[in-house]
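Peer 1: Sharing a sequence plus its predicted fold:
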Amino acid sequence: MSRPVLDAAGPVVVLVVTWNSAPVLPGFLDALPAGMKGLDWRLVVADNASSDDTVAVVRAHAPEATVVETGRNGGYAFGVNAALRAAAPEEGGYRAVLVCNPDVRMAEGCAAALVEALGAPLPDGSRVGVSVPLLYEEDGSLVHSLRRKPSLTRALGEAVVGNRRAGRFLRWSELVTTPAAYTGRTCADWATGALMALSRECVDACGPWDESFFLYSEETEYCLRARDLGFATRLEPAARATHLGGDSRVSPRLWSLLVANRVRLYRRRHGLAATAAFRGAVLLRELSRAALGREPARAAVGALLRGPQSPHEV
């Protein structure tokens, strides 16, 4: 699928991973032409064995799209990699990749602003390899999508103070809540993966997404890996989108997976003693919320106490 070319550097691949996404896909596809305005683009959808009409919806609403039926629900990174493989053989390659959740609604010109931001040199010698938009909830409220890298002090700050209040301080939360951070082109260690543009150079340097993370922390791992290779993640405030998601806030299963994968990722980059301390700080946070009767926190406590069970758990 493509639109008139304003930049001859190659098309932008719009990459979407779906799993039982039929209810949200029509809105995503309807918003896509305006969101991609000004770019030559094509759509690649990797479907992880949906049991609903997801594939039929894509083929009806976007007949020119490339649909990859992966055959199983192997997780988000698994789907991303399947879509990237499908995009790679195209003659001439591609300029950039736009990784999207199907419950994202891009504002007009969103993608062009994100892609234009890629490759910009930064004072520390790195370049922008990942650009992200301002994200909004369905009610219009701003999503705090920027994040700092995980650390023990940040896990403790979130446990004691709460991530939103602690987010105003550099050392005390992964979540960035400082208002000024969302008014300009702010670099972050990583960002929410609902919508992100990746330069071709970044994709080539980083290689496949880490499929050991079934869901959650895969974008964290990818952004941190990109940063290690000299590709920064930066907010582009000229790009805007609405995100309809939020299941992890209410689903015990999803929340426990999110929390467990935070510890798994930390363990990848730190020693056993540091990881034990980090796990303890995360456990303290979830215990305090479980004591208030929050079922997702209770599920997270169980996952943390069980320890490593499978590639999909801590």
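Peer 2: Structure's in. What do you need? Residues are numbered from 1 along each chain as shown.
Peer 1: For the rest of this, base every contact and every neighbour count on C-alpha atoms.
Peer 2: Will do.
Peer 1: Mind naming the longest strand for this structure?
Peer 2: strand 231-243 (DSSP state E).
Peer 1: can you pull the contacts of Ser131?
Peer 2: Applying Cα atoms under 8 Å, 6 or more residues apart in numbering to Ser131 gives the contacts 114-115, 117-118, 196-198, 233-236.
Peer 1: so which of those is the most crowded?
Peer 2: Ala197 (29 neighbours; other Cα atoms under 10 Å).
Peer 1: Quick check: which element contains it?
Peer 2: Here Ala197 sits within strand 195-199, counting by DSSP states H and E.
Peer 1: quick one: that strand to strand 231-243, angle?
Peer 2: Angle, strand 195-199 to strand 231-243, by axes from the mean of the first three to the mean of the last three Cα atoms, to 10 degrees: 150 degrees.
Peer 1: can you tell me which residues contact the residue nearest to the spatial centre of the chain?
Peer 2: By Cα atoms, centre = their mean, the chain has its centre lying nearest to Gly193, at 1.2 Å. If you count contacts by Cα under 8 Å, 6+ apart, Gly193 has them with 99-100, 219.
Peer 1: Give the next helix or strand downstream of the strand or helix carrying Arg85.
Peer 2: Taking DSSP H and E as the criterion, Arg85 maps to helix 76-87. Per DSSP H and E, helix 76-87 leads on to strand 96-100 as the next helix or strand towards the C-terminus.
Peer 1: which other residues reach the very next helix or strand once past that next one?
Peer 2: Proceeding N to C from strand 96-100, the next assigned helix or strand is strand 104-106, under DSSP H and E. Residues from elsewhere that reach strand 104-106 (Cα under 8 Å, 6+ apart): 27-28, 31-32, 34-35, 194-195, 240-245.
Peer 1: Of all pairs in those residues, which one is the farthest apart?
Peer 2: Based on Cα to Cα, the longest span within the contacts of strand 104-106 runs between Ala34 and Gly245 and measures 20.7 Å.
Peer 1: let's bring in a second model and compare:
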Amino acid sequence: MPTSKIPATDRNMADNTAADCSVFIVSYNTREILARCLEHLFASNSGISMEVFIVDNDSKDDSVDMVRERFPQVILMPMDWNMGFARANNAAFARSTGEFVILLNPDAFVEPDAIAQALSFMHEHPKAAACGGLILDDHGGKAPSARRFPTSFAKFCRMWGLADRFSGSPIFDKHDYRNSDLSQPMQVDWVPGTFTVIRRKALADATLFDERFFMYYEETDLCLRLQRQGWEVWFVPSVRVMHLGGASAKTVKKDFDSSGSQVSGWRLRSEYLYFRKNFGLAAVLMHAGIEISRHWVRIFLNSLRKGEEAARKKTDSRRKAQLCQEALADTGYGSVSPKVPW
């Protein structure tokens, strides 16, 4: 297994003065998109003392050389193995000084004054541990930005079509806050790590990110722990960020779910780890059972039909049911994290 030793950064901070914020970008084979991300980031900075860390998880596309040549102001942390999202952010935290930490995906582009507005909000709300902004897709459409904690009932309603059939229902359509007024700041369960501002003290009090999560569910788990400690999490719609989605995940030669811009097997592993850690074995079995049973029903129904589309759906569901079973086995029903990298 690769060593967890963290290599030295390309440069040290010029002095010991704390920055207003520390931006963490975890990159893996995102060279060109990462360059755009950094261009937007530095263009948005208006008088803010900002230190930018890039933790490169052993990219093979010359991302490290690009950053060294084009963005010498960045604090670069090149790794010789892929340590995942949680470990990478924890490594950057150990070297950072900012009063606030900003998680930023390499395929996310902040709009002008987004960071200034987010920091202003955090200063005005001392009980806020974290806040996130309005995430837009590359066509300007609104992407899920204010999130509810996942539950087995919400998963059942979503997978079996009840959330869509009864859209707007306060009972069946509670997967996210899509029926809420998102034009004003509001407290939410969690916000995506695409762009998240976190108070340094709160993150330290929560003992950082749980490193059993290689990718996915890290921010969900963190927000749950923060709120259990009495902190607040907020959605701030005036803070706008464009997100392409899945830039690193698309470079992984595994089962990629384009609808969610995720590697399906990794998502399932983290899902089961999250539920076992926070809610016990019964929650894992319930959550997995909902998804597996849905796929087997889909297999049965499409077995009664003819044609290429029915065959495709049957094959797709068979593979997804298999991924669920593999993830349960790989994680010991959510009790252990598989060897890193996944």
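Peer 2: Thanks, I have it. From a predicted model like this one, the values you see are computed outputs, not experimental measurements.
Peer 1: all helices for the stretch 51-200 of the first structure, in order.
Peer 2: Ranges of helices in the stretch 51-200 of the first structure, per DSSP state H, counting those that start in this stretch, are 54-61, 76-87, 110-117, 152-160, 163-166, 200-206.
Peer 1: most neighbours per residue, which of these?
Peer 2: helix 110-117 (a mean of 24; mean count of other Cα atoms under 10 Å).
Peer 1: Which strands or helices does it pack on?
Peer 2: helix 25-35, strand 127-136, strand 195-199, strand 231-243 (3 or more Cα pairs under 8 Å, 6 or more residues apart in numbering; DSSP states H and E).
Peer 1: The longest one vs the second structure, average offset?
Peer 2: Same thing as strand 231-243 of the first structure. Aligned to the second structure and superposed, strand 231-243 of the first structure gives a mean residue distance of 1.0 Å (mean Cα distance after the TM-score superposition for the first structure).
Peer 1: Now do the buried residues in the following helix or strand past that strand.
Peer 2: Next along the chain after strand 231-243 of the first structure, taking DSSP H and E as the criterion, comes helix 252-269. Residues of helix 252-269 of the first structure classed as buried by neighbour count (16 or more other Cα atoms under 10 Å): 252-267.
Peer 1: quick one on the thing from earlier: want to try CSV for the contacts of strand 104-106 of the first structure, with neighbour count and distance to Ser126 of the first structure as columns?
Peer 2: Output for the contacts of strand 104-106 of the first structure, formatted as CSV (neighbours: other Cα atoms under 10 Å; distance: Cα to Cα, whole Å):
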residue, neighbour count, distance to Ser126 of the first structure
Gly27, 14, 36
Phe28, 18, 33
Ala31, 16, 33
Leu32, 21, 31
Ala34, 16, 31
Gly35, 23, 28
Ala194, 21, 24
Leu195, 28, 22
Arg240, 22, 24
Ala241, 22, 26
Thr242, 23, 29
His243, 20, 29
Leu244, 18, 32
Gly245, 15, 32
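Peer 1: and which of these is nearest Gly79 of the first structure?
Peer 2: Taking Cα to Cα as the measure, Ala194 is the one of the contacts of strand 104-106 of the first structure closest to Gly79 of the first structure, at 14.1 Å.
Peer 1: hang on, the earlier thing: so, if you compare the contacts of Gly193 of the first structure, which one comes nearest to Val55 of the first structure?
Peer 2: Distances from Val55 of the first structure to the contacts of Gly193 of the first structure, taken by Cα to Cα, are shortest for Cys100, at 16.4 Å.
Peer 1: Touching, the closest one and Glu219? I think so.
Peer 2: No - Cys100 of the first structure is beyond contact range of Glu219, at 11.7 Å (criterion: Cα atoms under 8 Å).
Peer 1: for stretch 250-266 of the first structure, the distance to its chain's centre please.
Peer 2: The chain centroid and the centroid of stretch 250-266 of the first structure are separated by 14 Å under Cα atoms, centre = their mean, to the nearest Å.
Peer 1: Ok, stretch 212-219 of the second structure next?
Peer 2: Remark: stretch 212-219 of the second structure is offset 7 Å from the chain centroid, using Cα atoms, centre = their mean.
Peer 1: what's the span of that stretch, first residue to last?
Peer 2: With Cα to Cα, to the nearest Å as the measure, the ends of stretch 212-219 of the second structure fall 12 Å from one another.
Peer 1: outside of it, which residues touch it?
Peer 2: With contact meaning Cα under 8 Å, 6+ apart, stretch 212-219 of the second structure is reached by 83-87, 190-193, 209-210, 266-267, 270-271, 273-274, 336-337, 340-342.
Peer 1: Quick check: buried residues in stretch 273-289 of the first structure?
Peer 2: For stretch 273-289 of the first structure, by 16+ other Cα under 10 Å, it's 275-287, 289.
Peer 1: To clarify, my last question referred to stretch 135-155 of the second structure.
Peer 2: By 16+ other Cα under 10 Å, the buried positions in stretch 135-155 of the second structure come out as 135-136, 145-150, 152-155.
Peer 1: Pipe these into CSV and attach distance to Leu323 of the second structure per row.
Peer 2: Formatted as CSV, these follow (distance: Cα to Cα, whole Å):
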residue, distance to Leu323 of the second structure
Ile135, 29
Leu136, 30
Ser145, 27
Ala146, 28
Arg147, 25
Arg148, 25
Phe149, 23
Pro150, 19
Ser152, 18
Phe153, 21
Ala154, 21
Lys155, 17
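Peer 1: between the residues you listed, which is nearest Val74 of the second structure?
Peer 2: The nearest member of these to Val74 of the second structure, counting by Cα to Cα, is Ile135 at 24.4 Å.
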